[in-house]
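Engineer: My questions concern the predicted model and sequence given below.
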Amino acid sequence: MKRVFKFGTLLMYLLFFVSCGGGGGGSGVTTPPADPDPAPIALPLPSNNPPLQNVLIVYDTAGPYGEQGKINALLLENLLGHFDLNITSKPADTYISNEIIDKNITTVFYLGTTFDVLGYYANGSNEYNSYMNFYKDTATQNKTVVWINYNLDLLETEWDANATNWGVSTFEESTGFTSFGTDTDYNRVWYKNTELYKGVIPFATPGADTTNCYNEGNNTYACALELNTILISNENKTTIFAETNSTFNLSISNEPYITQSGNFWFVGDIPFTYMSEEDRYLAFADLLHDMLGIDHNEVHKAIMRLEDVNAETNPSDLTAIADYMQSKNIPFNVATIPQYEDPFGVYHNGLDTTIKLYESPIGEKLKEYYFERRIDIVQHGFTHQLYDYINPYNGVTADDFEFMIVTDLNNDGNYTYVGPSENDDGAWAKQRIIDGRTILDVVSIQAFAWEAPHYMAGPDHYRAIKEVYPIQYSRLIYYPDESDKSKFVGQFYPYIIRKDTYGYYVIPENIHNIEDAPNEGYRTITSTDIIRFSKKLKVVRDAVASFYYHPYLGTDELSKIIPGLRNEGYEFVRATSLVE
């Protein structure tokens, strides 16, 4: 079986990684029972967090990059899905006076994605007045406000000009700091004595746009260098939770990155830009607990998923992994592909080959481990490829995409994501998953979650499959504007997401996988990298360190990762134990 690289791709301005795989073996035949529309796995009841705070996200939409506001609002809303909240998201230019009072909002997040946003609206226009109303309510209502990125100076100017009329102190008197303009060359954030990237592409893949990025060497580029700075005048009123600095411009000093003053928070840039496994995104994700006033215990758990197990996986490879994990008393999870396809006979001497899981020795082996050892099953699509279609490699299961059309027209590793398969037909996608689940029924194993092949599907695919599996164990992609499904953004999570914008309960994958033989132009990932990712992830108080591993790799790298994560203080658990 060809080992296809788990390649990374730069989606818009977000670094997002996708997965692929390999295997080998096959025999035997059984007829599957009918399973027209299986009942979904039950989701957990709400947690014991304070019930249903009302949170408002407001964002900019003006200017040539106006779409960035909605994109970042979507990512923020997903991340806030870690908590039990009622979330409303809307453009700032539609804000209504006293809205945060009338709707009993407890926390407001403002995403300043358009620099000098008021310059795009006529003074006295409805949009301009909406911002004025928002600024007034920010100054006068006793609500938590998290101000992210641009336009703090606009708030401060309006606040100070009306302080007497509004019956409040000036912005600086209230917060102990003042806006101090925009600077550049910042590429690191320090949080909990841990160095994190600040918008760094750790490895620029083919086609990545590194214009205006600082080349750090080794194909690493710092691309979010800008910082909105503040000048602190009263240290007794402020707490700096994270600082930022430069590794290449030593003439600039450390500056506040995330700062709190009472119920007002300021974040110096958009923490979602170029997010990766070692990014300041992790600091922001952790501090959401403090911003919302919802604390979670400091508990670090770990999970491992064995990837792309299918009818052609070598049973001895699976046995070696299972025996090692049992020897360490560690549970693990298996991402299983129900039906193997090789329509062009790439690995079968030119013969069109289909093998269902129950027709292979691997099916019995999985059944044995499911009942006798502590493994949980994840359904990894239906065939992990698409018909007799090269999409984009060879048409073979575990190599190609299933729910996304992908091309490499120039055969140079610069992939084009055309859009969801079958025009994002949800009924079609749901039926494929049901067909796969029927095959698993024959093997007498039940998956508790699903995972999109290569982490990609269409929005209607996701929503329809949720009726079968309301739990995702993966990274996901999202579509800010569903009228153009060739454009999407990817997101990974440092912890459990109780409800994303599709409605999924999401078990994360966030520290990647071993990549020992990458395609040309892509990075190698070793056990050392995975352990380092897990160490950075520990800045998140309730992080779940989650990686996946291919059975053909044997146990050499696994025998480094497992003790490495344990040494970092992680406790390995069953994935199903995280559904709470």
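Structural biologist: Arrived safely.
Engineer: CA atoms for contacts and neighbours, from now on please.
Structural biologist: Fine.
Engineer: quick one: contacts of stretch 44-63?
Structural biologist: Stretch 44-63 is contacted from outside by 66-70, 73, 77, 83-93, 95, 100, 103-114, 117, 120, 294, 579-580, using C-alpha atoms under 8 Å, 6 or more residues apart in numbering.
Engineer: buried sites along that stretch?
Structural biologist: Of the residues in stretch 44-63, those scored as buried under the neighbour-count criterion (16 or more other C-alpha atoms under 10 Å) are 53-62.
Engineer: Mind checking which of the contacts of stretch 44-63 are buried?
Structural biologist: Once neighbours are counted (16+ other C-alpha under 10 Å), the buried part of the contacts of stretch 44-63 comes down to 67-70, 73, 77, 83-85, 87, 89-93, 95, 100, 105-114, 117, 579.
Engineer: Okay, and which of those residues map to strands?
Structural biologist: Among these, the members found in strands (DSSP state E) are 85, 87, 89-91, 107-112.
Engineer: could those residues go into JSON lines alongside distance to residue 149?
Structural biologist: Written out in JSON lines, the entries for these read as follows (distance: C-alpha to C-alpha, whole Å):
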{"residue": "85", "distance to residue 149": "23"}
{"residue": "87", "distance to residue 149": "21"}
{"residue": "89", "distance to residue 149": "17"}
{"residue": "90", "distance to residue 149": "17"}
{"residue": "91", "distance to residue 149": "16"}
{"residue": "107", "distance to residue 149": "17"}
{"residue": "108", "distance to residue 149": "14"}
{"residue": "109", "distance to residue 149": "11"}
{"residue": "110", "distance to residue 149": "9"}
{"residue": "111", "distance to residue 149": "7"}
{"residue": "112", "distance to residue 149": "5"}
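Engineer: Just name the closest of those to residue 311, please.
Structural biologist: For those, the minimum distance to residue 311 (C-alpha to C-alpha) is 42.3 Å, reached by residue 85.
Engineer: how far away is the closest one from residue 56?
Structural biologist: Using C-alpha to C-alpha, to the nearest Å, one gets 10 Å for the distance from residue 85 to residue 56.
Engineer: now residue 98
Structural biologist: Distance from residue 98 to residue 56, by C-alpha to C-alpha: 13 Å.
Engineer: got another, please set it beside the one above:
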Amino acid sequence: MQPRRTIVALFARLLVALGLVLAGLAPAQAQAQAQVPAQKPFLVVYDDGGGYPPLDEVYGVFTANLLGRYGPAEVRALSRYRAGELQNYRALAYVGSAFDAAPSKVFLADVAASDRPVLWLQHGIHQLAAATPGFAQRFGWRPANYDFRSRTEVAYRGRAFTRRTESAAGLPGIEVTDPAKVEVLATAEGPDAQPTPWAVRSGDFVYVAETPYAYLSEDDRYVAFAALVQRWADPQGPERHRALVRIEDVGPEADPVRLRRIADLLFAEGVPFSVTVYDTYRDPTGRYSGGRPTSFTLKDRPLVVQALRYMAASGGTLVMHGHTHQTDLRPNPFSKVSGGDYEFYAATTPGDGRMELDGPLPNDGEAAWLARLDEGLEVWRRAGLHRPRLFTTPHYAASPAAYAAIVARFPVQYEQVNYFPGERAGVPRVREPFHQFFPYPVRDVRGVVVVPENLGRPAPDQAAAGGRTVEAVLGSAERNLVVRDGFASFYHHWYRDPDELLATVRGIRALGYEFVSAEDAAADLGPLPPAPVVQRAGGGLSLNGFLAVLAGLFAGAIGLGAFVARRGKR
């Protein structure tokens, strides 16, 4: 097709979209989504009889989140399990993270007699073996004595994953009795101890000798565990390795020339990308403006808006990254200035670049956060930008109330996420966040699709704040190849050296990954729904709203035309 004809076709599609808006059909939430056949959920049972049940609950939630790649998962405390329930579910994952807890006889009897696939973590395995007649003959192994020797790595599918010193000592022993019936999936290894089985599989029964959720990092044995979960939950799934790149922290103060340069570089590489955008710049104390309080929005910076449209036309997906990426309530933790501070949770800093979470902010409540998000979305509308469907929380931290507001406004989160004990029961321990990242898209226990970011960012001069070398990012990407259907996902701040960006993109591609868009990744969980529409007073589309829609569509046509013209010159 010739470029001119393509432009005409694209513009015609935009006019059709405008007609749908005017007809009142554009908020397509009323349209039925494709119906997915109902399937039995996974059952995740965690042992709540140990020393700290809130932590056991979080580990159950983490397991359910990983299984959320393949269907719904119900999280249940062991004390609430009832005889016969297991047969109502497609498979069981048992999280035995508490050393001093023991599974009930009713539960053990059901597991021993069931034909459902089982994933069993760490403790309680001796009791299960005792309750299962002929356990060793059936599975080809049996539990052995606890081994307290230090093992600092987990070897899985030819790659080594870390076990931090704090969790490197002590594992339940596994004695293989019949190698024909059991496969050793992974081993725990250390400089002063022989390798010992870390994970084994006998048919559809998989046992992992620890609950690998403490001290998570990009190269941790958690990655190997997530890969095991994937192969257990979906044994026949595809082998594919995809990648994501995100341009980070673009606000109204960003340099539009540099933004266009980044778009050109990634377009030349044929790489789709995302751009996280906060819509309002705030410096309420005048820290960087000679003591004069400063505030402006995207609408006040038309060149930045044009650069964002250019990025979108070059293969970029715009992602909302908070409203102001700070709060006026307090230094959070630095200077109340947009781009550096937290917005949805309080934080402090010991002064070396590190940041520590400090609980909810004052006036924390879902209604207040919804109002803040809506204020930001209104800025997007006034600037003539399309409403974003994806959200990335500044610094990956929010309170339970803030997360509830985010879920209410956005169908997809593109980030790492915090979860709180008691949240599912409506009584969250709001000062006890537990952090989880994913090597593949999931639908988490909150019901939202989470697109992964699992490699961090190349920024070797910011090591105290989590920055990494390009080589370290690529090393993590290489390890993630053990995930059969996994992602290598990283981000790059727009103001940093673009050579870091290109070196990382090219290195990941050289490992065999294919870059895709964040929306394509989210589509693994089904068709992406439209973002919820906030109804304003009056109900209908105002004249200003109509003009904003028309301006946005016309600008989109121009941007898409430029995109096609550039492609024709390649």
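Structural biologist: Received, thanks. Everything numeric in this text was worked out from a predicted model, so none of it was measured.
Engineer: Translate residue 109 of structure 2 into the numbering of structure 1.
Structural biologist: In structure 1, residue 109 of structure 2 lines up with residue 136, judged by TM-score structural alignment.
Engineer: so is the closest residue to its match other than its chain neighbours in a helix, a strand, or just coil?
Structural biologist: Leaving aside its sequence neighbours, residue 136 of structure 1 sits nearest to residue 159 (C-alpha to C-alpha, 6 or more residues apart in numbering; 7.0 Å). Three-state assignment for residue 159 of structure 1 (DSSP: H, G, I helix; E, B strand; the rest coil): helix.
Engineer: List the contacts of residue 159 of structure 1.
Structural biologist: Per C-alpha under 8 Å, 6+ apart, neighbours of residue 159 of structure 1: 135-136, 139, 170-171.
Engineer: if you set the cut-off to 7 Å instead, what comes out?
Structural biologist: Applying C-alpha atoms under 7 Å, 6 or more residues apart in numbering to residue 159 of structure 1 gives the contacts 136, 139, 170-171.
Engineer: now those residues in CSV, with secondary structure?
Structural biologist: Listed next are those as CSV, based on three-state DSSP:
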residue, secondary structure
136, helix
139, helix
170, coil
171, helix
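Engineer: Sort out which one of those residues lies nearest residue 422 of structure 1 for me.
Structural biologist: Nearest to residue 422 of structure 1 among those: residue 136, at 48.8 Å, using C-alpha to C-alpha.
Engineer: count of neighbours near that closest one?
Structural biologist: Under the neighbour criterion other C-alpha atoms under 10 Å, residue 136 of structure 1 is assigned a count of 19.
Engineer: Quick one: map residue 390 of structure 2 onto structure 1.
Structural biologist: Residue correspondence to structure 1 (TM-score structural alignment): residue 390 of structure 2 is matched to residue 449.
Engineer: For the helix or strand where its match lies, which helices and strands make contact with it?
Structural biologist: Taking DSSP states H and E as the definition, one finds residue 449 of structure 1 inside strand 447-450. Strand 447-450 of structure 1 sits against strand 375-379, strand 471-473, with contacts defined as 3 or more C-alpha pairs under 7 Å, 6 or more residues apart in numbering; DSSP states H and E.
Engineer: next structured bit after the first one?
Structural biologist: Taking DSSP H and E as the definition, the helix or strand that follows strand 375-379 of structure 1 towards the C-terminus is strand 404-407.
Engineer: what does the shortest one give?
Structural biologist: Note on strand 471-473 of structure 1: by DSSP H and E, the next helix or strand toward the C-terminus is strand 476-478.
Engineer: what's that following strand aligned against in structure 2?
Structural biologist: Taking TM-score structural alignment, strand 476-478 of structure 1 hits residues 417-419 over in structure 2.
Engineer: Give the equivalent position in structure 1 for residue 238 of structure 2.
Structural biologist: Taking TM-score structural alignment as the alignment basis, one finds that residue 238 of structure 2 is matched in structure 1 by residue 297.
Engineer: Tell me the spacing between its match and residue 564 of structure 1.
Structural biologist: For residue 297 of structure 1, the distance to residue 564 of structure 1 equals 23 Å [C-alpha to C-alpha].
Engineer: ok, which stretches of structure 1 are helices?
Structural biologist: Taking DSSP state H as the test, the helices found in structure 1 are 67-80, 99-102, 126-140, 152-166, 171-175, 281-292, 315-327, 361-372, 426-442, 459-465, 527-537, 558-567.
Engineer: follow-up on the earlier one: considering the ones in strands among the buried ones among the contacts of stretch 44-63 of structure 1, which is situated nearest to residue 277 of structure 1?
Structural biologist: When those are compared for distance to residue 277 of structure 1 (C-alpha to C-alpha), residue 111 wins out at 22.3 Å.
Engineer: I'd like to know how far the closest one sits from residue 267 of structure 1.
Structural biologist: Applying C-alpha to C-alpha, the value for residue 111 of structure 1 to residue 267 of structure 1 is 10 Å.
Engineer: same check, this time on residue 225 of structure 1
Structural biologist: As judged by C-alpha to C-alpha, residue 225 of structure 1 and residue 267 of structure 1 stand 14 Å apart.
Engineer: How far away from the center of its chain is stretch 485-496 of structure 2?
Structural biologist: Its chain's average C-alpha position is 12 Å from that of stretch 485-496 of structure 2, according to C-alpha atoms, centre = their mean, to the nearest Å.
Engineer: quick one: it aligns where in structure 1?
Structural biologist: Counting by TM-score structural alignment, stretch 485-496 of structure 2 lines up with residues 542-553 of structure 1.
Engineer: Leaving out sequence neighbours, find the closest residue to the residue nearest the centre of structure 1.
Structural biologist: The residue lying closest to the centre of structure 1 (C-alpha atoms, centre = their mean) is residue 492, at 1.4 Å. Distances taken as C-alpha to C-alpha, 6+ apart place residue 475 nearest to residue 492 of structure 1, at 5.0 Å, with adjacent residues excluded.
Engineer: shouldn't the one you found be in contact with residue 511?
Structural biologist: No: taking contact to mean C-alpha atoms under 7 Å, the distance of 10.9 Å between residue 475 of structure 1 and residue 511 leaves them out of contact.
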